[in-house]
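In: here are the coordinates; sequence isn't available:
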C-alpha cells in the first residue's frame, strides 16, 4: 500500500508539473501574442499620424508658397514689362505695375514677417522625416517581438502546445516592393 501511495503521489507531481508547464507556456504565448498586437497598434498610430500630417503640411506650405509666388510673380512680370518697354507710356505703365507689386510685397512682409517658403519646406521635410523615422523604429520593434513569438511557438516542447492551442506563426513586417523608391511629394 505504501508503494501504491508513492506511485500516486509521483503521478500527481508529474501531472502538476506538466499542467504547470502547460499553463506557463500558454500564458507566455498569450503574452507574446498580445505584445505583437500592441506593437502593431503603435505602428497603426504612426501610420495614421503620417496620413493626417502630410496633407495638412502640404496644404500649409502650398498656401504660403502660393502667396509668395503670386507676389514675386507680379514683381518678375513688372520687371519684364519694364525691360521690354519702348515708349514712355509703356515705361510708366510698367513702373506703376512694379510699384504696385512691390507695395503688395511690403504688405505681405509686414503682415507675415516670418513668411519664407524655404522654412516651410524645411519644416515639411523635417516632419515627414520624423514621421518616417518613427514608423521605421516601430516596424523594427514589431519585427523583434514577432521574432521572439515565432521562436517560442517553434521551439520544442512549446511547439506542441502552440500547435494544439492554435498559435500560428506571424509574418514579419516587410517593405513593399514599391517602397524601394522614395515617395514623391509635389507642390
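Out: Arrived safely, thanks for sending. Values in this document were obtained by computation on a predicted structure and should not be read as measured data.
In: C-alpha only now, for contacts and for neighbours.
Out: Fine.
In: tell me which stretches of the protein form helices.
Out: Assigned by DSSP state H, the chain shows helices spanning 2-84, 88-111, 117-154, 158-165.
In: can you tell which of the ones you listed is closest to residue 171?
Out: Of all the helices of the chain, helix 117-154 sits nearest to residue 171, with 7.4 Å by CA to CA.
In: just how off-centre is that closest one within its chain?
Out: In terms of CA atoms, centre = their mean, to the nearest Å, the centre of helix 117-154 is set 6 Å apart from its chain centre.
In: this is the other structure I want to compare:
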C-alpha cells in the first residue's frame, strides 16, 4: 500500500513537472517565432530601401552628373547590404552586428547623398526625385519602427528565457539561446559631413 502511494505521488509529480516543462517550452517557441516574424519585417523594410535605391540613382543620373562618386558608393554599399543574409534561427549578437554594419554603410551613403541634393535646387524640384526622396525617408522611418519592434521581441524572449528555472530548460535547446539586439553603430547619430572643396 505504501509503495503504491509513493508510485502514485511520484507519477503525479512527474506528470505535473512534464506539464510545467512543456508549458515553458511552448512559451519559448511562441516568443522565438515572434522574433523570427519580426526579423522578417526588418529584412522586408531594408529590402524596400534597397529596391528604391536603383530608381533613385537612375533618376538622379538622368537629371545631373555632379556626384558620380557618391552614386557609385551608394550602388556598392547597396550590393554589399543585399548580399548579407542572416539565418532567423541564429540571431546572435555577432550576426546582428554584421548585418547592421552593412546597413549602416548604405544608410551613411544615402544620407550624404540626400544632403548633397539639398544644395542642388534643380534636382530637388524634379517630381520623380521628390517622390523617391519621400519614399526613401518614409522607408527610413519604417526601418526604425521595425527595428524597435524587433528589439522589443528580443527583449521579451531574453527576459523570459533568462529567468530561473526557465533558463535551465532553454539551455537544453540550441534554438532557445539568447538573441541579439539591433544596435546603432557608434557614431551613427552624427550627421555626415558634406565637403564641396574637393
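Out: Received it, and whenever you're ready, just let me know what you need. Bear in mind that the values here come from a model prediction, so they are computed numbers and not experimental data.
In: about what we covered before: how about the helices of structure 1, which one is nearest residue 175 of structure 1?
Out: Nearest of the helices of structure 1 (CA to CA): helix 117-154, 9.7 Å.
In: now that closest one: buried residues?
Out: Residues of helix 117-154 of structure 1 classed as buried by neighbour count (16 or more other CA atoms under 10 Å): 117, 120-121, 124-125, 127-128, 131, 134-135, 138-143, 145-147, 149-150, 152-154.
In: try stretch 40-56 of structure 1
Out: Buried residues in stretch 40-56 of structure 1, counted by 16+ other CA under 10 Å: 40, 42, 43, 46, 47, 50, 54.
In: how far off centre is it?
Out: Per CA atoms, centre = their mean, the centroid offset for stretch 40-56 of structure 1 relative to its chain is 5 Å.
In: also stretch 102-119 of structure 2?
Out: With CA atoms, centre = their mean, you get 19 Å for stretch 102-119 of structure 2.
In: pull up the aligned stretch in structure 1 for it.
Out: The alignment of stretch 102-119 of structure 2 onto structure 1 (TM-score structural alignment) finds no residues at all.
In: return the residue of structure 1 that is most distant from the centre.
Out: The outermost residue of structure 1 relative to its centre, with distances by CA atoms, centre = their mean, is residue 1 at 70.0 Å.
In: how many other residues sit next to the residue lying closest to residue 105 of structure 2 once chain neighbours are set aside?
Out: The shortest distance from residue 105 of structure 2 to any non-neighbouring residue, by CA to CA, 6 or more residues apart in numbering, is to residue 77 (6.3 Å). Applying other CA atoms under 10 Å, we find 22 residues neighbouring residue 77 of structure 2.
In: so residue 77 of structure 2 touches residue 104, yeah?
Out: No: with contact defined as CA atoms under 8 Å, residue 77 of structure 2 does not count as touching residue 104 (9.3 Å).
In: about what we covered before: among the helices of structure 1, which is nearest residue 176 of structure 1?
Out: Comparing the helices of structure 1 against residue 176 of structure 1 with CA to CA, the closest turns out to be helix 117-154 (12.8 Å).
In: just give the nearest non-adjacent residue to residue 171 of structure 1, would you?
Out: Residue 171 of structure 1's closest residue in space is residue 146 (CA to CA, 6+ apart), at 7.4 Å.
In: likewise residue 100 of structure 2?
Out: Spatial nearest neighbour of residue 100 of structure 2, excluding adjacent residues (CA to CA, 6+ apart): residue 182 at 7.0 Å.
In: from the centroid of structure 2, which residue is nearest?
Out: Central residue of structure 2 (CA atoms, centre = their mean): residue 42, at 4.4 Å.
In: ok, the aligned partner of that one in structure 1 - contacts?
Out: Residue 42 of structure 2 maps onto residue 43 in structure 1 when the alignment is built from TM-score structural alignment. The neighbourhood of residue 43 of structure 1, defined by CA atoms under 8 Å, 6 or more residues apart in numbering, consists of 135, 138, 139.
In: then residue 192 of structure 2?
Out: 108, 111, 112.
In: measure the last one to residue 184 of structure 2 for me?
Out: When distance is defined by CA to CA, to the nearest Å, residue 112 of structure 2 is 18 Å away from residue 184 of structure 2.
In: and those two? Which one has more around it.
Out: Using other CA under 10 Å as the criterion, residue 112 of structure 2 and residue 184 rank with residue 112 on top: 16 against 12.
In: the nearest residue to that one once chain neighbours are set aside and residue 78 of structure 2: what is the separation?
Out: Leaving aside its chain neighbours, residue 112 of structure 2 sits nearest to residue 192 (5.8 Å; criterion: CA to CA, 6+ apart). Counting by CA to CA, the gap from residue 192 of structure 2 to residue 78 of structure 2 is 18 Å.
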